[in-house]
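**Student:** structure for the following, please:
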Amino acid sequence: MLRKTLSIITLFLIGSTLYAQSIEDLMGMVNTSNLETIVADLSGEQTTTINGMSQTISNRVQSNNDLSTDYIRERLEAFSNLTVQVQNFNSTGKNVIATQHGSVNPDNIYIICAHYDSVTTFCADDNATGVAAVIEIARILSSQCTENTIVYALWDEEEIGLLGANYYAQQAANTTGGNTRDNILGVVNMDMIGYDGDAPGTAGDNEFDIDVRDIANSLTIKDDLLDVLNTYTFDLTPIVVDPGTTFSDHSTFWNQGYSAVLVGESWETNDQTPNYHTSNDRAADIDFPYMTELTKLVLAYTASKSELVTLDNTVTENATSLISNQTTGTYQWINCDTNNPINGETAQTFVPTTNGNYAVEVSNGTCTELSTCIAFTALSTESFSVNDLNIYPNPVHTILKVENFLDTNLSISVSDISGKVLNTITSSQSIIEIDFTEYTNGVYFIGVNSETKSGSFKIVKE
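**Tutor:** Here you go, the predicted structure:
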């Protein structure tokens, strides 16, 4: 965050019905572990996979942050229904913009944003926290069809004068040469959303600021956020700051007459990180439960304003089949292990002939949604016993081994906590090795199937 130094007071689910539709259920999908991983990756406190290689983001200072740009771009490109571009606005500055086009009112735009550049090494709170929240919200909402357009924007060069956001806002408002002013209806900027003076995870005031000014309909955004707080259950206490600070990216939209607010930890009550703008700004100081609550708040606001299309991408599983809960429309069942559509499987109900991971793509003619991948194992008559398999070590650091005592052909899948299949292996070897080196730290699930048995095993990567 660009503040005047302290003179200014900033699972994988297996079972019946999967995937959320209501705003409250979508809020429940915000994953604290995902936020922790992204903050640790961006602050360089752990290695991560970028451009297919295990790398460490040494810092995000604007003159040397290409690696963080690639990291953000790759994460957003992995989500469905997003158009991702890197916007070069000067010789070094690069905004990363992901657009989820509205199916009914594509010109009505809501922007959820954060800056990703930093002033020195680490800078976990400022502003890896805001970036992590934007990416997590994009992960969840990109699976939904919306009537209005959502732009997930990660700004560069905030720390040297709000340059990236200012360029975007000026371009959006430009009406010269026959250009039409972009119909941006609301901007929510998240800058430093991870520090609360109470011990992380403990009960406390959980105060946060909503910085606002009476510009365009900015006060309405503030009111809408307060309505969300009163509609759903949060462990948060809002502090409305009016007139709010101009020292972050939302103010560049105020300058162009757009509606915008800043959401962040409470500088107004002097409860901001004590390690502001230093290399002591580390992930260990982040109150991730508090950060999760703020992420849920902005997600709920965005989901309500973007207007979710009534299209149900949930799936019900029974003993013999998978059933799309969308009762009208078109269907295409997908084999998640191969990422390919299954030929001829276009009915609401799908009866698998083999165990595996499956999803359904549903469409109502104007928009399409994809369900999560479901591990279907109902065809198995037995589960593996300790005499059949041995999977070790757990936690794993580099190589996971599956010891196959049955000497039979095994189909093995590796899935992340969201259900995304990352790798598949088929082998009858007595010891099957799976390379975890490139995977980020966190929880994974190993699905193992033989002709007669199946099992799912939770593995932790450290």
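**Student:** from now on I want contacts and neighbour counts done on CA atoms only, so please keep to that.
**Tutor:** Will do.
**Student:** helix, strand or coil: sort out I9 for me.
**Tutor:** Recorded secondary structure, I9: coil (DSSP: H, G, I helix; E, B strand; the rest coil).
**Student:** any idea how far V261 is from it?
**Tutor:** Applying C-alpha to C-alpha, to the nearest Å, the value for I9 to V261 is 17 Å.
**Student:** would you do the same for the sequence below? I want to compare the two.
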Amino acid sequence: MKIKSIFLIAGFFLASMASSQSYIQYYADVSNQVSQTNITTYLTEFENLGVKRRGTQPLEDTYNWLRNKYLGFGYTNAQFQEDTFINGGYTCKNLVVTKVGTLYPNTFVIICGHYDSIVGTGTNDNGSGIATILEVARLLQNIPTEYSIKFINFSGEEDGLVGSQHYVNSVVNATNPKLDIKLVFNLDEVGGVAGMTNNTITCERDTGTPTTNNAASNTITNELITCVGLYSPLNTYLSYAYASDYMPFEDNNEVITGFFETNETSHKHSATDLLINMDPVYNYNVAKAATGAMMHFAVAATTLDETAFTNIASVRFFPNPVKDNLYIDFGILPAKEYEIEILDVYGKKVFNNLIQSPKQLVNINISHLNRGIYLVQLSFEGATIRKKIIIK
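**Tutor:** Down below sits the predicted model:
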């Protein structure tokens, strides 16, 4: 919900001028897998769900639609967190989907946007942001990232950032220790305007108080600007953050950045906030930029890393899915000591063991673990092999 026109504090920026970040071919290859058909389908389905006001069936239906989308991408119920809160006397829900990082499982890159609307269907404000987040989640589902990712779909934004404020108060600050957030990347109203030349995305940085996080936000936003230029055809404007779901995080001294359309629609908060008044090709290009940026922020694996990893040794973890006993085939690994760790979707270590001079095939009893998705880490001589497993 942004109800005033943006005042551009720094003018027009070409992405190529932002910094010296390197182009990574694999990131570009993944970004180029963004599907125009998917973006348009998400927007159409979102619009057909109706007006997503608090206390209404369309809002509940949209929440369930989102859950089903993530399940269809391969995420599991174990990765879902239903963050409920009271908004105007009604129970509302934030949907949080966590993808565990391989190197920093307890540090999170958050990509977020709101799915509620106030008058019309909110296809641009903010079905466009939701469509972008869904496509990023689809493409990154099977790609290892060093940092954990939280895909957060907020409700209550149109009522004054109620859902995101609740999440910061009741999850971020209530976690012991406090949730470690690398950055928050917010997407709000990125659908463009039909009939206009939509070739620029506004990148938003923190210029408010507290000021202690402003420099880091400026750095991250410059990196975002560079990613736009590297992985999409869009140009960039630099502006300031305001009136969307990153603000409770900003007030909490977290590092924030965001996307907002540069050609601002006149249809927000009205019955005409519809796909026909948007530019879905622009939304597609925004999704390409967001995908490249998230791979950069979360430090995604590259094909080069995977090849080098394969050259270390051929190691198998099986069966997968697994029920009671996980087997590790050590292949031709030469080390004499190995550490085996298993982490849950929140990055909590649920199993740890040292193995000395193992036989080629080792059996690990995991019958005490609950069903869900886990990350197995096998460390030896400074190297680490990681594998996602599903316990059924």
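**Student:** please work out the TM-score for the two chains.
**Tutor:** Comparison of the two superposed chains (TM-score structural alignment, normalised by the length of structure 2) gives a TM-score of 0.69, and 304 aligned residues with a C-alpha RMSD of 3.4 Å.
**Student:** on that earlier part again, who has more neighbours, I9 and V261 of structure 1?
**Tutor:** It is V261, of I9 of structure 1 and V261, that has more neighbours when counted by other C-alpha atoms under 10 Å, with 32 against 15.
**Student:** show me what contacts the counterpart of that one in structure 2?
**Tutor:** Alignment note (TM-score structural alignment): V261 of structure 1 maps to T257 of structure 2. By C-alpha atoms under 8 Å, 6 or more residues apart in numbering, the residues touching T257 of structure 2 are 183-186, 203-206, 217, 220-221, 241, 246.
**Student:** run the last query once more with 7 Å
**Tutor:** By C-alpha atoms under 7 Å, 6 or more residues apart in numbering, the contact list for T257 of structure 2 reads 184-186, 204-205, 217, 220-221.
**Student:** mind putting those into JSON lines with secondary structure and distance to M295 of structure 2?
**Tutor:** Below are the contacts of T257 of structure 2 laid out as JSON lines (DSSP: H, G, I helix; E, B strand; the rest coil; distance: C-alpha to C-alpha, whole Å):
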{"residue": "V184", "secondary structure": "strand", "distance to M295 of structure 2": "14"}
{"residue": "F185", "secondary structure": "strand", "distance to M295 of structure 2": "12"}
{"residue": "N186", "secondary structure": "strand", "distance to M295 of structure 2": "15"}
{"residue": "E204", "secondary structure": "strand", "distance to M295 of structure 2": "19"}
{"residue": "R205", "secondary structure": "strand", "distance to M295 of structure 2": "19"}
{"residue": "S217", "secondary structure": "helix", "distance to M295 of structure 2": "18"}
{"residue": "I220", "secondary structure": "helix", "distance to M295 of structure 2": "13"}
{"residue": "T221", "secondary structure": "helix", "distance to M295 of structure 2": "15"}
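**Student:** scan those residues and report the most crowded one.
**Tutor:** Counting neighbours by other C-alpha under 10 Å, E204 leads these with 28 neighbours.
**Student:** which position in structure 1 pairs with that one?
**Tutor:** Mapped onto structure 1 by TM-score structural alignment, E204 of structure 2 lines up with D211.
**Student:** coming back round to it: what's the closest of the contacts of T257 of structure 2 to N48 of structure 2?
**Tutor:** Nearest to N48 of structure 2 out of the contacts of T257 of structure 2 is N186 (C-alpha to C-alpha; 23.9 Å).
**Student:** can you find the partner of that closest one in structure 1?
**Tutor:** Counting by TM-score structural alignment, the partner of N186 of structure 2 is N189.
**Student:** surely that match touches H115?
**Tutor:** No. The criterion here is C-alpha atoms under 7 Å, and N189 of structure 1 misses it with H115 at 8.6 Å.
**Student:** now the strands for the stretch 201-350 of structure 2?
**Tutor:** Here the stretch 201-350 of structure 2 has its strands, by DSSP state E, counting those that start in this stretch, at 235-240, 256-261, 316-318, 325-329, 337-343, 349-356.
**Student:** just want the angle from the first one to strand 256-261.
**Tutor:** Inter-element angle recorded for strand 235-240 of structure 2 and strand 256-261: 130 degrees (by axes from the mean of the first three to the mean of the last three C-alpha atoms, to 10 degrees).
**Student:** who does strand 235-240 of structure 2 touch, helix- and strand-wise?
**Tutor:** Counting contacts by 3 or more C-alpha pairs under 7 Å, 6 or more residues apart in numbering; DSSP states H and E, strand 235-240 of structure 2 packs against strand 12-13, strand 200-205.
**Student:** got the angle between it and strand 200-205?
**Tutor:** Calculated by the same axes, to 10 degrees, strand 235-240 of structure 2 forms an angle of 30 degrees with strand 200-205.
**Student:** mind putting the contacts of T257 of structure 2 into CSV with distance to V193 of structure 2?
**Tutor:** Listed next are the contacts of T257 of structure 2 as CSV, based on distance: C-alpha to C-alpha, whole Å:
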residue, distance to V193 of structure 2
V184, 26
F185, 22
N186, 20
E204, 19
R205, 23
S217, 28
I220, 27
T221, 24
